[in-house]
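1. after the sequence you'll find the predicted model.
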Amino acid sequence: MVRILCWTVAVLACLWLAFCSAVGPIYRADGSIAEFSIWNALLGAVMFCVYLTIVHVLASIGGRRHSHTARNHTARNHTIPSVVHTIHTVSGQVCGFLRRIARPAITIITRHERTIIRHTNSTRRIFTVLVVGWAWCYITLLSAFGADVFSQIREFTSFWQQSHGNPQPYLDGTQIVSTIMDVYPTAHYLWPADPTFLTNQHNILLTLLYGGMGYASQTLIGAPDAGLIILSGMQFLFAAFCCAATANRFLNRPFAAGVSGGTAPAVNDSSASSTGVPTVGTTTAPATTRVIVFALLLLNPIVIFSTISLTKSPLFAFAFVWWFGALYELYATSAYGGTTVCDGTIAYDGTDSPATAAPPTKPRRITVIALALSTLVMLASAKYGLYIVALQLVLALLADRKRWRTYVIALLIPLIAFQGMITTLTATNTIIGGDPIESKGVQLQQIGRIAQRDPDSIPASAREKIAPIIDLDGAAKAYFPNDADRMKSSGSSESKTIAYQWRTVTADDMKDFNSAWLDIVKASPVVAIDALLAKCYGYFDVFDVPYVSAIYYVNNGKVQNDTAVISRWNHDWRNAVAGFANGWSHIPVLGWPIHGNFWTILTLVVGAAEVVRRRWRALAYHLPMLLLMGVMITAPANNFDRHMLPLVFCFAFLALWFRRDSGDAPEVVDRSQASR
């Protein structure tokens, strides 16, 4: 029964992915689900078979236990549909073909294994490799950003001027200072009577950092460029550190000896031989695995451009990578998480019932500190970090309850401290809290689409309740299938259409929002479904090109026209880099790896395979990734690369985690073998 339920979950995940691919052509043509045809059904059926086959192949790797025999494996194959088994056989042949093609490269890597391992056997050396590999981006482009950072600078400037005796324009009952909140409007009823100009719209700590640095630069040199360049440099180094620390944990496993009850030697110069290769007894990844991991980090434009992009999502994503590595170490050193160790103390195949499980080891202090600091950065950079951390706290306490103090120190205390700070600042009118409309993207899109395409269906009672909140005529003009920001009246004052009436709406008006929305949706359910799918299908449709890619922040009007120094620094080179990346992105199939949804889909497939394999404790550390997919669905825009960055950055490590739990990964590198 449990196995049937697990496969049901996996099938549902595959059905969702296949459905998004099936409806993709409809919504790219701005159509309706009512136009769903046999061709869409055929596309969905093919993609379902592909995804289910991938799940089956992953679930079959290594067997659920090492004791599984070939006969049992064959018997399992007969339990799936014959068409899927056929595709599985074909995929095996394709994999064999790809291995034959890759054999020369693998041979070259093997010959240089000693050198590769020597240069990637510690956090410091990995950090150096990443900095050198990414340096061209920072040196030649200096910085990347969008409109948000300028809004943060304006907020901080007004705050600073007000607090230093230079009163700024404030609410007068009808208007709001346009330089602060007109681009991303916050309802007037949320503004306190006493002038305050700092908001939590883009996260208060980031606003203080980005805005303060930009203001200082503007004061000193007359332009924000120097501050932006310094901020990008800081993020560049932070990104390299986060990826290096996590890569070291996954590739070198400096805590490995601690799993078997000893003191974990750091896999660095002190634990290496004179040749620089880790000695026998240290669990480490082979050179081929290292090359693949570094290729994904050093060659993917999404990763490279994000290192200097001054938006909240890249900062959150790099902190998430650091967080993910710390959680992996805690999992690997728990009673149920250890993979095969060199001395054979634990021979664990990834299930939840190891035959010989040692008690969990005391976490390294550096790991607890890393988890706490990465938690704080995540909370400071993205509002949904609160839900990610809270979910992980609950799951970790269930999966590793013997070490509950670690999670209280590293997750609960930072969560309480940060949220307490935000609550205090808002309650004392020091900052303005976020507008509730920000969390209603799906509902706004449904109201806007119905107002535009089926206005006669809206009941009079619903019109009356929604009128103080949403101008339905404005909503009909503002609605755009891929982006809910226009429904929130975001945009420059010269061009935007007013849909959300932030100037006049009241708290009492907002109480009727949900009931009015429900009445409107019930009156036109098909159009409402269209609005939901059109806003989120792209995150799970591998054929869909990003609505806004990570490339946008490298080359846009704000970067190329609104700066004094950055716009003149390699202006044509910036165009060429962005043009190359955009061209690559639009190549069918070959462009998939630089789309965020490609890695999102693979992450969901791996998660489905873990469900089939019943790796509940591993899933306890991976479910926040599923919650991130929920964030994507409710995000303002469809297929927006920046919301998928954590999954892009972490997938290589997730795949290595999955492979190690399968028990068939060659992890131990013998010094003599590496020297050959």
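-> Okay, I see it.
2. going by C-alpha atoms from here, please, whenever you check contacts or count neighbours.
-> Noted.
3. which parts of the stretch 1-150 of the chain are helices?
-> For the stretch 1-150 of the chain, the helices defined by DSSP state H, counting those that start in this stretch cover 2-28, 38-60, 70-77, 82-111, 113-118, 123-141, 148-163.
4. now the third one: buried residues?
-> For helix 70-77, a neighbour-count test (16 or more other Cα atoms under 10 Å) marks Asn77 as buried.
5. between that helix and helix 82-111, how big is the angle?
-> Orientation check (axes from the mean of the first three to the mean of the last three Cα atoms, to 10 degrees): helix 70-77 against helix 82-111 gives 130 degrees.
6. could you do the second one as well?
-> Here helix 38-60 runs at 50 degrees with respect to helix 82-111, directions being taken by the same axes, to 10 degrees.
7. Thr307: how many residues sit nearby?
-> Neighbour count for Thr307, taken as other Cα atoms under 10 Å: 27.
8. adding another structure so you can compare the two:
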Amino acid sequence: MRLPYIVMTSPATAKLAAVSSRQSHPHLARAGAAARWTLAVLAGLWLALCTAVGPLYWDEENGTLAHWNWANTAIFVVSFLIYLGIITLMVRFAAGQRILPRAIGERLRQHQRNSETSRPAADQQASQPAKTRRTVRAIVTSTVTVLDRWITRGTNRFWKLMLVFFVGWLWVPTTLLAAFGADLRSQIREFSWAWNQWTGLKQPYIGFFSFVPMDIYPTAHYMWPSDPTYLTDQHNVVLTVFYGAMVTFARHLTGSNDAGIVTLAALQTLFAVFCCAAAANRFLNRPWIGKTATDSAAPPQAGGLARFLILLFFMVCPLAVFSTISITKSPLFAFSFVWWFSVWYELVQTWHPAGTRKHPQTPAIATPVHLPRHSFIAFILATSVMLISAKYAWYIIALQIVLALIADRKRWATYVVALLIPTVLIHGGISFAISSGAIIGGDPIESRGVQLQMIARVAQRNPDGISDEAKKNLAPVFNLDQMADAYSQQDADPVKSSGIQAKKVSYKWRTVTPEDMTNFNKAWFEIVKDNPIIALDALLAKCFGYFNVNDQPYVSMDYYVTSDYVQKNSTWIKDYNHDWREHIAGFTRVWGGIPVLGWPTHGNFYVVMTLLIGAAEVIRRRWLTLMTHIPLLLLMGVMITAPANNFERHMLPVAFVFGFVVLTYWRESLAERQRQSATLH
């Protein structure tokens, strides 16, 4: 389907086009509306299902869909009605329709009319408490007005926003220093082995008694080149080299890794400050306004309340605060994604009517404007950082290239240079390095988390339900007994033998061959066919938490602040504000555990709300905006296929842009309501 890029430039044009469309294709219009609402209903059903199964899977030992009862049904129905109600309210708001019940709305309007028609004489005769209340209201109104102006003026430039983010986050790297987990330790170890090889030190390689970094993840030995190499793309090779080199240099100067880790955390904080300030400037201030922006209904700049709420999220929410110093790939990807996402907003906004129309009933065609140089460079750099920080980034970017060239083909050169070329150079370069044997690629088993969980759950819960044929096909790849023993419904890593502590050798990475993998899918299909309920249990138990606001995170961002790698195994970081780290992390855990009030501290709240907003955008046919929001839907797909359930670092990109998504929906709704009002009059 071709995405529209036509802008209605006058009320008459909009009215004529709408009437003509309804008269010419009434059945098609009804079918389209039904299809759009069907998508919204499906989104609500999925969210309701994930909410309803929560109580089942919180009992890890016995939880199963087979135990579904009337309570789960009630939760499902109530949740669905709530989610569908939220979507309906957003759609009605965008359409300018009544949101509040008629009785409440009439009472509020009557109260407003009474307040507006009250006389000064009545004020003089009023009782002292009434006068006091009016005085308080006047003071509050004046204070709010002053604060609104102060907040707006204090954040109406990029450099001011940079200062706000820098000052607001300064306490994090200075008092907490850094946050990290096993991934960074693995990257440092990997680079150290590679450095030893480059400097001529002989080390073990392939062998049953050898245990090198590639065995920890693990990566199948058939993927290792014959010439020894120790760098892998498991955690993105560019980051591995950068992190490893920085820490190695610090270790050479200071004798420990800690100085290098703290430096990396400080650099990431500065990068986060820059990315978030740049994004906030585009969304809040729209610096191009008055020149090319198409949305004339909304105020040119965001108001003080929107600014306050968005900045409050970044300054207070543990997701954002702890991510600034968390040295792992997901926060880096998330901050670069925020930067990248804001450039897409500028691209959508920089359309303007071009020329005059040959016929008054013909809508003017929107002509795109070239990005300013600084935005064009930002687009390239943000794309590049995304590509080096997350392997799935290239899938997202590839789809966006296709959609952008369909919807905005006049700016094809922008997308080729800023999206296609970095993808070819970075992703293609890494692929070439892997194929040439310079580095080792990630094991394909990493992308089979859902399948592994299904097989392992069946092996644990119903081993007799696995046919002899399936066992025969799986035998060269997996040890079924070990899979059953290692199975945890929250995390697929133990099943694929990831890690170094208490390692269960279920995945036979030392001996498996590519030929052995050919029958894997066949065996998986047979097992699922024979055990459908258990297989569905495995899928839902591994991903329901991403879409259930009541589910507590399996791994929250505060984990990296107080992990053993920070608090016990570091050299001197562990002695710097040790108790303060525990106090801060403990406070966020208590806050996050409070029903409703703790929801905004968790990523699944923002995932759920973003999906609901996306459903409303579909119903309102905001195709161009949806094109820029497709990456958010793809990221939700990444969550479903991720190794662990409700792993908060996978939700960071969605959470970070949520405030901007809400602001965009509000602005476009104002524009839509203005067009409809003009059409009616």
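-> Here it is on my side, so go on. All of these numbers come straight from a predicted model, not from anything done at the bench.
9. picking up where we left off before, save the helices of the stretch 1-150 of structure 1 as a markdown table, and put in distance to Arg671 of structure 1 too.
-> Formatted as a markdown table, the helices of the stretch 1-150 of structure 1 follow (distance: least, Cα to Cα, whole Å):
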| stretch | distance to Arg671 of structure 1 |
| --- | --- |
| helix 2-28 | 41 |
| helix 38-60 | 31 |
| helix 70-77 | 33 |
| helix 82-111 | 13 |
| helix 113-118 | 8 |
| helix 123-141 | 19 |
| helix 148-163 | 50 |
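10. counterpart of Phe547 of structure 2 over in structure 1?
-> Under the alignment (TM-score structural alignment), Phe547 of structure 2 pairs with Phe540 in structure 1.
11. and what of Cys276 of structure 2?
-> By TM-score structural alignment, Cys276 of structure 2 lines up with Cys243.
12. relative to structure 2, what is the average displacement of the helix or strand that contains its match?
-> Applying DSSP states H and E as the criterion places Cys243 of structure 1 in helix 225-251. For helix 225-251 of structure 1, the mean deviation from structure 2 after alignment is 0.4 Å (mean Cα distance after the TM-score superposition for structure 1).
13. the inter-axis angle of that helix versus helix 123-141?
-> Using the same axes, to 10 degrees: helix 225-251 of structure 1 against helix 123-141 is 150 degrees.
14. ok so, going back, for the match of Cys276 of structure 2, list the residues it contacts.
-> Phe127, Phe318, Val321, Trp322 (Cα atoms under 8 Å, 6 or more residues apart in numbering).
15. now it: how far from Phe127 of structure 1?
-> Cys243 of structure 1 sits 8 Å away from Phe127 of structure 1, going by Cα to Cα, to the nearest Å.
16. same thing with Asn638 of structure 1?
-> Per Cα to Cα, Asn638 of structure 1 is found 34 Å from Phe127 of structure 1.
17. can you tell me the closest non-neighbouring residue to the residue most central in space within structure 1?
-> Closest to where the C-alpha atoms of structure 1 average out (Cα atoms, centre = their mean) is Pro646, at 2.6 Å. Nearest residue to Pro646 of structure 1 in three dimensions, chain neighbours excluded: Ala317, at 4.3 Å (Cα to Cα, 6 or more residues apart in numbering).
18. map Ala393 of structure 2 across to structure 1 for me.
-> With TM-score structural alignment as the criterion, Ala393 of structure 2 lines up with Gly385 in structure 1.
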